[in-house]
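> Got a predicted structure here, sequence first:
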Amino acid sequence: MLALSHLAPRKAFLRYTNLQVVICLAIGYFVSMIVAAIYLGAFSQDAYIASKVGDSISRDFIRERNAAIGMPLVTVYAIICNYYLFTRARTCLFSFLNHNHVAKTQKWVIYTIARKTWLNLKISFVFGLGVTLTYLYAEGLLVTDALSESPSIIVFLNVSAVPFWSFSVLLVLQLIFITRFVIKHFLEKEKIGMFGSKKLQPISDLVISNVVITAFFIALFPLFWMGKEIPNIDKVITLFVFVALSLFLLRPVMKVHNFIATQKSQSIERINKAIFVAFAERQDKKRRLTDNPERLSQLSSLINLKHEINSVSSWPIDLPQGIKGIAVASTIPLSWAIGSIIESLISQFF
């Protein structure tokens, strides 16, 4: 009871909060941050014109403008995805428990996810605060006099950087945790069978959802490059991070694929040996297969079983999931086009 008591506030929050409420709160946060940025001059028309004619403030203005758009948008996305990831993991794992004989309970699943989420939340906020304070220290803004003399927009952006870094890091930590949690507790070898891929459908759904979340998360970061020439090294780093994180998130699918492929290979090898033995006995005794109906029936069963095993897919992902994965792969290149569209809209209305 003592171990569960500290989870009571979090369980109450989850009970009375749904995704729609979280989305509304997140959108409210985004709107308020944009309004505050406009009020503080992040989209000042004079500064924008000066940046176009090559004034010395152009670089600082573009950086502040991009941060005023990018940080709240990424923060809102991370907030929504963190809550969605929690509920999605709970739903998929509960479905997996209902379709499989696993020695785990729904109460244990929700307790473990909630406990680890709370820990990751603490770590991410400490990290976000640490990054912000480090930047302020590096810029010499931690001194009270320097902070009071700084432009309001600079102070505002540094304050908004705390939730930006915190929820972004929390999303990455949660994606890693959920993936490791699934591999460790739900994909034991004895629970994976060649003909049981449908029972793994909830795990596959969860994996694909995580990859989709990651793809759109990475695709938002080019917003910070609007109005600037994107360095090739930044493009390479962005694609590398996306590929590396996606490969890690796909580990549950790869583990199932490798195990089922191994099972298929071993089963087919045993069947081939049995068929070879049947033919070898026929040749030794110089008899036709039709002379022994029992042997003929056994051989026919082996051939049918081999055909059935060959037809089994070793991938626990169906066609709709595969199409979804292909769509995800196109999000990163499209993000540069989206950034250009947003930049043109800003130049038109501000």
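Ah, there it is.

> Going by C-alpha atoms from here, please, whenever you check contacts or count neighbours.
OK.

> ok, now how distant is the residue sitting furthest away from the middle of the chain from residue 280?
In the chain, the residue that sits farthest from the middle, by C-alpha atoms, centre = their mean, is residue 286; the gap is 62.6 Å. From residue 286 over to residue 280 the distance is 10 Å, taken as C-alpha to C-alpha, to the nearest Å.

> burial measure for the nearest residue to residue 246 once chain neighbours are set aside, as a count.
Distance criterion C-alpha to C-alpha, 6 or more residues apart in numbering; nearest residue to residue 246, sequence neighbours excluded, is residue 211 at 5.8 Å. The number of residues packed near residue 211 is 24, by other C-alpha atoms under 10 Å.

> any idea whether residue 256 is helix, strand or coil?
Secondary structure state of residue 256, per DSSP: H, G, I helix; E, B strand; the rest coil, is helix.

> Between the two ends of stretch 50-67, how far is it?
Between the start and the finish of stretch 50-67 there is a gap of 18 Å, counting by C-alpha to C-alpha.

> I meant stretch 282-290, not that one.
Using C-alpha to C-alpha, the gap from the first to the last residue of stretch 282-290 comes to 10 Å.

> here's the one I want to compare it with:
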Amino acid sequence: MNVTAQRYSTLVICIFTGIGILIVAFCFGAFELTRLDTPLGVRQRNAALAFGIMISFFIYINGYLYQRSVKCFSDFLNKYPGEMNHETMVVELQTGFSKCRKYSWIGGGLITVVYLFSEGLLSLESDILSWYLSVLGLFFWRYAICTLFCLLFVTRFALSRFLNEGLIDLFGIEKFKHLSELVISNAVISALSLSLIPIFWLGINVPIIDRVIVSIAFLMLTSFLFLPVNKVQRCIAKKKSLAIQRINDSIKQLFLLNEKHKRRLTDDPVRLRKLSSLINSKQQISAVSEWAIDIPQGMKTIAIVFSVPLSWAIGALVDKYLQEIIEISKMV
């Protein structure tokens, strides 16, 4: 099965998984209007809806992230095979993703247990819906943490194996196009993940501090994911500055020789050609781009930055109209 067919089959499985989660929650009464009279009922409805959507999303994204990483790194190695062996790259990615999946069960289990007991949501007197949502919570946190671990691993892998300072050439910015595409796709994944959080907030007065915490978490994660691009920029800017400085020193030496020999520079064709060559080289180096992101990728980056607050604004509108529909339903 090729990658495209596998991706579509995974997508279909995820869709049916989400639908199945919502159907079972509906059978347990998660979406009954009578539950909306209590804060706990509203939270249970939101959790059922969010779990159905986000668990399916994370399952698909975890597979997509691995396939995307292999493709981008493979495209890079196809153009520059001397940087790393392709088989070694695949093995290291498989090992890293396997560890992320294993440790995510531990992290997800710990967070689920701590959250349930701290909120008092798990007791022997709980109804079947509460137990069902508790089990879903384990899978939700497991897949959410797995996605986070995989994003961090891929970024660290790119930084350590493909972005050594010696590999970053002053005129080789094009070689990092595939890596910058991977960085942007990872940032899109993180933005989409956080954009779904308002589902948990439907019908609930969310403290401003919660929104601030989520926003800060998004900015910190995005900043880390863009470290490969920033590292390339810093290295090229450093080499660019050093190269221009050396050219300026060479130009100064030419004029010092002119004063020493008391001859005009225009009377010495050799030094004149050398000066022209130095000026031309300086112009070429000055025109070198320091960023591995082109204009289309830059537009994607801007869209990523504004996607999370935009999703929250849309979520607020949906919540407003949803509450109006519920009030009308109660009156009927």
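Structure's in. What do you need? Being a predicted model, the structure only gives us computed values, none of them experimental.

> TM value for the aligned chains?
The TM-score (TM-score structural alignment, normalised by the length of structure 2) is 0.92; 326 aligned residues with a C-alpha RMSD of 2.1 Å.

> re the thing from before, mind telling me what the residue farthest from the centre of structure 1 corresponds to in structure 2?
Under the alignment defined by TM-score structural alignment, residue 286 of structure 1 corresponds to residue 262 in structure 2.

> Can you tell me the closest non-neighbouring residue to residue 56 of structure 2?
Of all residues beyond its chain neighbours, the one nearest residue 56 of structure 2 is residue 14 (4.8 Å), with distances taken as C-alpha to C-alpha, 6+ apart.

> Return the residues in contact with the one you found.
Applying C-alpha atoms under 8 Å, 6 or more residues apart in numbering, one finds that residue 14 of structure 2 lies in contact with 56-57, 59-60.

> Could you single out the nearest of these to residue 276 of structure 2?
For the contacts of residue 14 of structure 2, the residue nearest residue 276 of structure 2 by C-alpha to C-alpha is residue 60; the value is 57.2 Å.

> so the aligned partner of that closest one in structure 1 is in which element?
When the two structures are superposed using TM-score structural alignment, residue 60 of structure 2 falls opposite residue 80 in structure 1. Using DSSP states H and E, residue 80 of structure 1 sits in helix 58-99.

> That helix packs against which elements?
With contacts defined as 3 or more C-alpha pairs under 8 Å, 6 or more residues apart in numbering; DSSP states H and E, helix 58-99 of structure 1 has these neighbours: helix 19-39, helix 45-52, helix 106-138, helix 152-186, helix 201-219.

> can you do 6 Å?
With contacts defined as 3 or more C-alpha pairs under 6 Å, 6 or more residues apart in numbering; DSSP states H and E, helix 58-99 of structure 1 has these neighbours: helix 152-186.

> Just tell me the aligned range of the helix it packs on in structure 2.
Using TM-score structural alignment, helix 152-186 of structure 1 corresponds to residues 128-162 of structure 2.

> for that stretch, the distance to its chain's centre please.
Put simply, stretch 128-162 of structure 2 sits 13 Å off its chain's centre (C-alpha atoms, centre = their mean, to the nearest Å).

> try stretch 66-85 of structure 2
Here stretch 66-85 of structure 2 is found 19 Å from its chain centre; the criterion is C-alpha atoms, centre = their mean.

> quick one on the thing from earlier: in structure 2, what residue corresponds to the residue nearest to residue 246 of structure 1?
Matched across to structure 2, residue 211 of structure 1 falls on residue 187, judged by TM-score structural alignment.

> residues making contact with stretch 205-223 of structure 2?
Under the criterion C-alpha atoms under 6 Å, 6 or more residues apart in numbering, residues residue 187 lie in contact with stretch 205-223 of structure 2.

> one more time with 10 Å, if that's ok
For stretch 205-223 of structure 2, the external contacting residues (C-alpha atoms under 10 Å, 6 or more residues apart in numbering) are 148, 151-152, 183-184, 186-188, 190-191, 193-195, 197-198, 200, 224-225, 230, 304-305, 308-309, 312.

> now swap in stretch 308-316 of structure 2 and tell me
Counting by C-alpha under 10 Å, 6+ apart, residues outside stretch 308-316 of structure 2 touching it are 190-199, 201-203, 211, 214-215, 218, 303, 307, 317-320, 322.

> Kindly recompute the last result at 7 Å.
191, 194-195, 198 (C-alpha atoms under 7 Å, 6 or more residues apart in numbering).

> Of the residues you listed - the most surrounded one?
Of all those, the highest neighbour tally under other C-alpha under 10 Å goes to residue 191, namely 23 neighbours.

> Surely that one is in contact with residue 302?
No: distance between residue 191 of structure 2 and residue 302: 11.6 Å, which falls outside the contact criterion (C-alpha atoms under 7 Å).

> In structure 1, what residue corresponds to the residue nearest to residue 56 of structure 2?
With TM-score structural alignment as the criterion, residue 14 of structure 2 lines up with residue 26 in structure 1.

> swap in residue 252 of structure 2?
Taking TM-score structural alignment, residue 252 of structure 2 has residue 276 as its aligned residue in structure 1.

> now do residue 35 of structure 2
Here residue 35 of structure 2 is matched to residue 47 in structure 1, going by TM-score structural alignment.

> what residues are up against that match?
Listed by C-alpha under 7 Å, 6+ apart, the contact partners of residue 47 of structure 1 are residue 61.

> And it, how close does it get to residue 34 of structure 1?
For residue 47 of structure 1, the distance to residue 34 of structure 1 (C-alpha to C-alpha) stands at 17 Å.

> Distance of the counterpart of residue 225 of structure 2 in structure 1 relative to residue 281 of structure 1?
Residue 225 of structure 2 is assigned residue 249 in structure 1 as its aligned equivalent, the criterion being TM-score structural alignment. Distance of residue 249 of structure 1 to residue 281 of structure 1, computed by C-alpha to C-alpha: 50 Å.

> Alright, I will stop here.
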